[in-house]
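K.L.:
3D model of this:
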Amino acid sequence: MSKQERATRTRNALILSAAQLFERSGYTQASLDEISSGARVSRGALHFHFENKAALADAVEQAAAHTLRTTAHTPPPDPTSAVQALMDLSHRMVHLLHHDIVVRAGFRLNCDTGPRTPLDLRQEWHTCVHQLTTRAADEHALAPGISPDSLAATIVATTTGLEVLSRANRSWLSPSSLTSFWQLLL
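P.N.:
Modelled structure (predicted):
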């Protein structure tokens, strides 16, 4: 294995370890010793890749944002209506929040009182959803009086609300929770 491959593996292991700890304990309670121990690397290796805990938290958020963007911008296999695309995307998002600890930790970090970065995962999620609600309006698929803005806000509030609720009880991120929301909405 080359030095570059080892460095990439170490960096990814640190991001995963940090995500696990940030998700479980929050930014403030996480320690660099616990993060390096969880990644099975020395503190020196941690500091080679990340200047401090804030830089590591930023890397977790950036990784979460990358996954969110990739998920949101992956077109469905078959052409579909905007409303169906919204339902599918919201289910993919809830699946990510349930199964991807880096995404979950990234969203939690965006809420924690730790260092603020210019990255806003909820705003990025809103932008993805709003593009589809606008497309739904263009397809005349929205009920009279429903604006793309209000529909996007409702979907984002619901999905991010499920994420917050899931911190105490992961079952909030079940597909049935989101399916119930869509049944009520439609």
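
K.L.:
from now on I want contacts and neighbour counts done on CA atoms only, so please keep to that.
P.N.:
Noted.

K.L.:
gap between Leu132 and Ala141?
P.N.:
The gap separating Leu132 from Ala141 is 11 Å, by Cα to Cα, to the nearest Å.

K.L.:
which one of those two has more residues nearby?
P.N.:
Higher neighbour count among Leu132 and Ala141: Leu132, with 21 against 15, using other Cα atoms under 10 Å.

K.L.:
what residue of this protein is the furthest out?
P.N.:
Pro144 (31.7 Å; Cα atoms, centre = their mean).

K.L.:
returning to that earlier point: now do the shared contacts for Leu132 and Ala141.
P.N.:
82-83 (Cα atoms under 8 Å, 6 or more residues apart in numbering).

K.L.:
not counting sequence-adjacent ones, nearest residue to Cys104?
P.N.:
Check again: residue 104 is Arg, not Cys. Nearest in space to Arg104, with sequence neighbours left out and distances taken as Cα to Cα, 6 or more residues apart in numbering, is Leu97 at 5.1 Å.

K.L.:
hang on, the earlier thing: which strand or helix spans the residue farthest from the centre of the chain?
P.N.:
Counting by DSSP states H and E, there is no helix or strand that carries Pro144.

K.L.:
measure it to Ala137 for me?
P.N.:
Using Cα to Cα, Pro144 is found at 10 Å from Ala137.

K.L.:
helix or strand right after the host helix or strand of Thr70?
P.N.:
Secondary structure assigned from DSSP H and E places Thr70 in helix 53-72. Counting by DSSP H and E, the element after helix 53-72 in chain order, helix or strand, is helix 82-99.

K.L.:
another sequence for comparison is provided below:
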Amino acid sequence: MVKQERAVRTRKALLTAAADGFSRAGYGPASLLDISRNAGVTSGALHFHFPTKAALASAVMTAAARRLHEMVERCEMRMRSGGALQLLVDVGHELALAMREDTVLRAGFDLDGDPGCPKGVGGVRHLLWGWISATLEKADKAGELRQGVPVDQVARAVFASTVGFQMLGRQDPTWVSRRMQTRFWSLVLPQIAAGRRGLSAAGS
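P.N.:
Model prediction:
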């Protein structure tokens, strides 16, 4: 049991150190030696858990995808009213905050857009894109969107803005602030919502 707990701690430390390394330096320049040192483990321990850099990046991506899924579930449980459109706003706020505080989630998005990262490792951005599209489709079917609103175009705009905020936020944290998200949704909601009753650009 003690050995299993130590293995879990080692794996967690490696994922955190790898996320930090990939996010700061990029996939290619990130050094496995530096990652193992920052995790406080030997290179042998790193290769025991993750035989290749691609395997380590894939594990970071999987952890990031899990955190994104859990974030959506938390917003669904916390939301009292507003339907799919309000959920979209709430997740936008939650994701912006997480991009500042959650190294693993941030690294997942960074790796997904890193041209040096091996194909097949990515997936977090694709997961977000699918969720945004599906959520807007639900909003449309529920009558939450104005008649004639192009759902696919709105989904693309929201997705592109979300990824853009994340990328800009690496240099300037104000891009991933609650204020920026509120200003963004204050601009978008009047253009797409059938009615503003119960909706909050500041999140619920």
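
K.L.:
TM-score of the superposition?
P.N.:
TM-score of the superposed chains, computed with TM-score structural alignment, normalised by the length of structure 1, equals 0.94; 186 aligned residues with a Cα RMSD of 1.4 Å.

K.L.:
where exactly do the helices run in structure 2?
P.N.:
2-25, 32-39, 43-49, 53-78, 83-101, 103-112, 124-141, 151-169, 178-192 (DSSP state H).

K.L.:
deepest-packed of those, please.
P.N.:
helix 103-112 (a mean of 25; mean count of other Cα atoms under 10 Å).

K.L.:
and that helix, how far out from the chain middle?
P.N.:
Helix 103-112 of structure 2 has its C-alpha centroid displaced from the chain centroid by 7 Å (Cα atoms, centre = their mean, to the nearest Å).

K.L.:
so where in structure 1 does that helix end up aligned?
P.N.:
Taken onto structure 1 by TM-score structural alignment, helix 103-112 of structure 2 occupies residues 101-110 there.

K.L.:
what about that stretch, how far off from structure 2?
P.N.:
Once fitted to structure 2, stretch 101-110 of structure 1 is off its aligned match by 0.6 Å on average (mean Cα distance after the TM-score superposition for structure 1).

K.L.:
number of residues surrounding the closest residue to Phe22 of structure 2 other than its chain neighbours?
P.N.:
With sequence-adjacent residues excluded and distances taken as Cα to Cα, 6+ apart, Phe22 of structure 2 is closest to Ala30, at 5.7 Å. Neighbour count for Ala30 of structure 2, taken as other Cα under 10 Å: 18.

K.L.:
aligned partner of Ala30 of structure 2 in structure 1?
P.N.:
Match for Ala30 of structure 2 (TM-score structural alignment): Ala30.

K.L.:
quick one, what contacts its match?
P.N.:
18, 21-22.

K.L.:
got CSV for those, with distance to Leu173 of structure 1 too?
P.N.:
Output for those, formatted as CSV (distance: Cα to Cα, whole Å):
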residue, distance to Leu173 of structure 1
Ala18, 22
Leu21, 20
Phe22, 19
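
K.L.:
and for Ser81 of structure 1, nearest residue in space, chain neighbours not counted?
P.N.:
Ala136 (7.4 Å).

K.L.:
surely that neighbour is in contact with Thr80?
P.N.:
No: distance between Ala136 of structure 1 and Thr80: 10.9 Å, which falls outside the contact criterion (Cα atoms under 8 Å).

K.L.:
on that earlier part again, quick check: the helix holding Thr70 of structure 1 aligns to which part of structure 2?
P.N.:
Going by TM-score structural alignment: helix 53-72 of structure 1 matches residues 53-72.

K.L.:
how big's the offset between that stretch and structure 1?
P.N.:
Averaged out, stretch 53-72 of structure 2 is 0.8 Å away (mean Cα distance after the TM-score superposition for structure 1).

K.L.:
could you measure the closest residue to Gly40 of structure 2 other than its chain neighbours against Ala19 of structure 2, distance?
P.N.:
Closest residue to Gly40 of structure 2 apart from its sequence neighbours, by Cα to Cα, 6+ apart: Ala13 at 7.8 Å. Distance check for Ala13 of structure 2 against Ala19 of structure 2: by Cα to Cα, it reads 10 Å.
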